[in-house]
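> Fold the stuff below for me.
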Amino acid sequence: MKNYHSLLARMNRKSLQVSMKGTGMQNGRRKSHIHGTSLDFADYRIYHPGDDIRQIDWNVYGRTNKPYIKRFQDEKEISVSILLDATSSMKQVPSKWELARELAASLAYITLSHEDRLSFAAVSTKLSFHRKGSVHNKRTFYEIVDMKEQTINESFTQSLISSLSAPSQMIVLITDGLEALSLFEESFKRLKFRNQPIWLIQLLSETEINPHLSGDIQLVDSENGKMVDVSLNNSIKMLYKKRLTQHNQELEILCATHGIRYCQISDKLDIQTIILRELAFTGLVQ
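Sure, this is the predicted structure:
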């Protein structure tokens, strides 16, 4: 098993950047637009009959001869939904599947470490759960990293909506994005009505981006398990790379059309680089 001690220690200082302010009902570590009783000063307002007289700032009263009340910024939780593509396509390349689990586990860890509420689902498996608070952060991280649930449904896009079992202030989708764009568009249209920030992280393996195989080979169709005879030469590989690039570009445009933040990463990067550099650069992690 990998040693994640350094990664976990550094992620304790990170948080997910959510464009809407915290509006949850429970206390958390995010600043809300609601004024409450945290230790962070917000502003003053004039005293009104019925206000708690203990909140009057007597120093200000002495200077202005007017009773002002200190207002503090309350801290409210947010709810984050993380949906990990666990289809056969994601599991076909071991390095990609391992990194996908590490990525989902890291984002879940950051969420819980800030006392926020997490909804996690490995789409196309039976694994899903809801948790809140830093007391669960390490256990959840290793549970996701070590998950071995069997795929029971092959389609990420068709299972996506049913996997969102709880309302949230942010949705993070982790997928290779290799399903038909029409299926993604249908899912995006349904997600749009939830009116919340959505991130799509497209994770691809280097062997998918730059296939190194050549000659007459047999490939396994990840969706149905059948063997396919393929003759790979330079022209075929160039055509494949062109189509993959076009597919990825159209997926990015589709995300932008539906207000979804898009980020593409490769399994040539390690998880610490992705969390602390790549996702920090995109603005998801701060």
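> make it CA atoms for all contacts and neighbour counts henceforth
Will do.
> okay, which residue is most central for this structure?
The chain has V172 as the residue nearest its centroid, 3.0 Å off, counting by C-alpha atoms, centre = their mean.
> what about the closest residue to K192 other than its chain neighbours, how many neighbours?
Spatial nearest neighbour of K192, chain neighbours left out: H258 (6.9 Å); criterion: C-alpha to C-alpha, 6 or more residues apart in numbering. For H258, the tally of surrounding residues (other C-alpha atoms under 10 Å) stands at 14.
> how much space between H258 and Q55?
46 Å (C-alpha to C-alpha, to the nearest Å).
> How about F41?
For F41 relative to Q55 (C-alpha to C-alpha), the value is 12 Å.
> what does L7 give?
42 Å.
> Can you list the residue ranges for strands in this structure?
For the chain, the strands defined by DSSP state E cover 27-46, 68-76, 79-85, 117-123, 128-132, 170-175, 198-204, 215-220, 227-232, 261-266.
> Taking strand 27-46 as reference, get the angle to the second one.
Computed by axes from the mean of the first three to the mean of the last three C-alpha atoms, to 10 degrees, the angle separating strand 68-76 from strand 27-46 equals 160 degrees.
> May I have the residues that are in contact with L232?
L232 sits next to L213, S214, G215, D216, I217 when contact means C-alpha atoms under 8 Å, 6 or more residues apart in numbering.
> which of those are buried?
Neighbour counting with 16 or more other C-alpha atoms under 10 Å marks none of these as buried.
> and the residues you listed, which two are the farthest apart?
Comparing every pair within the contacts of L232 by C-alpha to C-alpha identifies L213 and D216 as the most remote, at 9.2 Å.
> Might one say that E102 is in contact with D146?
No. Applying C-alpha atoms under 8 Å, one finds E102 not in contact with D146, separated by 9.0 Å.
> Of the two, which one has the most company?
A count of neighbours by other C-alpha under 10 Å puts E102 above the other of E102 and D146, at 22 against 14.
> What sits closest to that one if chain neighbours are left out?
V145 (5.4 Å).
> and the one you found, how many neighbours does it have?
Count around V145 with other C-alpha under 10 Å applied: 19.
> Just give the number of residues close to the nearest residue to S38 once chain neighbours are set aside.
Spatial nearest neighbour of S38, chain neighbours left out: D74 (5.1 Å); criterion: C-alpha to C-alpha, 6+ apart. Neighbour count for D74, taken as other C-alpha under 10 Å: 22.
> want to put them side by side, so please do this one too:
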Amino acid sequence: MSKPPFLEAELMRKLERLTIASKGRVRGTLQGKRRSRLLGSSLEFADFRPYAPGDDIRRIDWNVYGRTGKAFIRQYWDEQELTVRLYVDESRSMRFGEIGGPNKLACALRLAACVGYSALSGEDLVSAHSFADRMTATLPPIRGKGSAGRLFEYFERRLEDNSEDRIGSDDLSDAFLQPGALPRKPGQSWLFTDGLYGSGLEQTLNAFASARQHLVFVQLLSPDELAPSLSGELKLIDSESGAAKEVAIGRGVMAAYYAVLREHTESIRQLCAERGFAYLLVDTSVPVADTAVRALLSEGLLM
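Next comes the predicted model:
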């Protein structure tokens, strides 16, 4: 029996018609479909400037010369590629989800695949990275829709990797403050995580800003985290550290939980807004296709 495709054909057709929204013009290294701040040789007109000795006379606008008697050079926007980097949190808490249903990691990987496929279809450069307390796996940069198979294979391997040797960390910055963890060249990065860290969120966002990345922070939470149905005497186990705690859950405890959760997600949203980053909260019970097409479109992350 053949393995089902990582992304459905209908979803892929929709993604092919979308492009990754970039913040302003993009300065890349190779020719692509996006305008950079540089002037170059695309077909999109930018401006005129006076002719100077040494300029290519083929770029003179002779119609303007005929009207004014002065020589002006036509300038065009340089079209270059966008570099898109996908970072997926594969810490133990990301494997938490509904019993028998998809967990947060599965949702994150498929959503990252959607973003990556849309970028490849738009001739952008794409790389993928997985992390826990450190960077655990990397897919080197690829380009072109024909490379989508490599991207899907990478994410499938990460989903099937059930290694239990990952060291738990309560500090998100542990992975991103290591040498070489973040790119040297500017671009757009997507961070897929549940954001359930006790510290390191602000340091991580600062690191992305220092690396000249426009970050899209995608926080994924399961229905059991957004609206847990818990009551009575329970033993709660930390999925990262394995520490257990017995608690009596009543209305007061649940009210406090919702308040803390709301404060935590809003703090991430605010930290992102202060740095000009995008933020999206994802309910993993919503089909990935709906999140990829509707939510990302409505938030202006795809267009």
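> tm score of chain vs chain?
The TM-score (TM-score structural alignment, normalised by the length of structure 1) is 0.87; 285 aligned residues with a C-alpha RMSD of 2.5 Å.
> Identify the contacts common to F41 and Q55 of structure 1.
With C-alpha under 8 Å, 6+ apart, F41 of structure 1 and Q55 have common neighbours K70.
> in structure 1, what residue sits furthest out from the centroid?
Structure 1, farthest from centre, C-alpha atoms, centre = their mean: N65 at 51.0 Å.
> what sits against the alignment partner in structure 2 of R10 of structure 1?
When structure 2 is aligned by TM-score structural alignment, the residue opposite R10 of structure 1 is K14. By C-alpha under 8 Å, 6+ apart, K14 of structure 2 lies in contact with V293.
> how close does K14 of structure 2 sit to N103 of structure 2?
K14 of structure 2 sits 24 Å away from N103 of structure 2, going by C-alpha to C-alpha.
> Kindly report the same for W190 of structure 2.
From W190 of structure 2 to N103 of structure 2 the distance is 19 Å (C-alpha to C-alpha).
> Superpose on structure 2 and give me the mean offset of stretch 68-76 of structure 1.
Here stretch 68-76 of structure 1, set against structure 2 after superposition, deviates by a mean of 2.2 Å using mean C-alpha distance after the TM-score superposition for structure 1.
> and that stretch, which stretch of structure 2?
The alignment of stretch 68-76 of structure 1 onto structure 2 (TM-score structural alignment) spans residues 72-80.
> Please enumerate residues in contact with the matching stretch?
26-51, 59-61, 64-65.
> Just the buried subset of these, please.
With burial judged by 16+ other C-alpha under 10 Å, the buried subset of the contacts of stretch 72-80 of structure 2 is 26-28, 31-36, 40, 42, 51, 60-61.
> Would you enumerate the residues in contact with the residue farthest from the centre of structure 1?
No contacts exist for N65 of structure 1 under C-alpha under 8 Å, 6+ apart.
> Look up how far P49 of structure 1 lies from it.
From N65 of structure 1 across to P49 of structure 1, the span is 16 Å (C-alpha to C-alpha).
> And for D43 of structure 1?
19 Å.
> do K91 of structure 1 as well
64 Å.
> re earlier: which one, of the strands of structure 1, ends up nearest to S162 of structure 1?
strand 117-123 (9.1 Å).
> corresponding residues in structure 2 for the closest one?
Aligned by TM-score structural alignment, strand 117-123 of structure 1 falls on residues 125-131 of structure 2.
> now the matching stretch, how far from the chain's geometric center?
Stretch 125-131 of structure 2 has its C-alpha centroid displaced from the chain centroid by 9 Å (C-alpha atoms, centre = their mean, to the nearest Å).
> tell me the average deviation of that stretch from structure 1 after fitting.
Looks like 1.7 Å for stretch 125-131 of structure 2 (mean C-alpha distance after the TM-score superposition for structure 1).
> quick one, the longest helix seen in structure 1 and strand 227-232 angle?
If you go by DSSP state H, structure 1 has its longest helix at helix 234-257. For helix 234-257 of structure 1 against strand 227-232, the angle by the same axes, to 10 degrees is 110 degrees.
> What mean distance separates helix 234-257 of structure 1 from the matching residues in structure 2?
Looks like 2.3 Å for helix 234-257 of structure 1 (mean C-alpha distance after the TM-score superposition for structure 1).
> Run through the neighbouring helices and strands of that helix.
Judged by 3 or more C-alpha pairs under 8 Å, 6 or more residues apart in numbering; DSSP states H and E, the packing partners of helix 234-257 of structure 1 are helix 181-192, strand 261-266.
> Next, the buried residues of the longest one.
Translated: helix 181-192 of structure 1. Result for helix 181-192 of structure 1 [16+ other C-alpha under 10 Å]: buried residues L181, F184, E185, S187, F188, L191.
> which residue sits closest to the counterpart of the fourth one in structure 2, ignoring its sequence neighbours?
The equivalent of S187 of structure 1 in structure 2 is T204 (alignment by TM-score structural alignment). In this structure, T204 of structure 2 finds its nearest non-sequential neighbour in S173, 5.0 Å apart by C-alpha to C-alpha, 6+ apart.
> That neighbour against Q203, yeah?
Yes. Taking C-alpha under 8 Å as the definition, S173 of structure 2 is a contact partner of Q203 at 6.2 Å.
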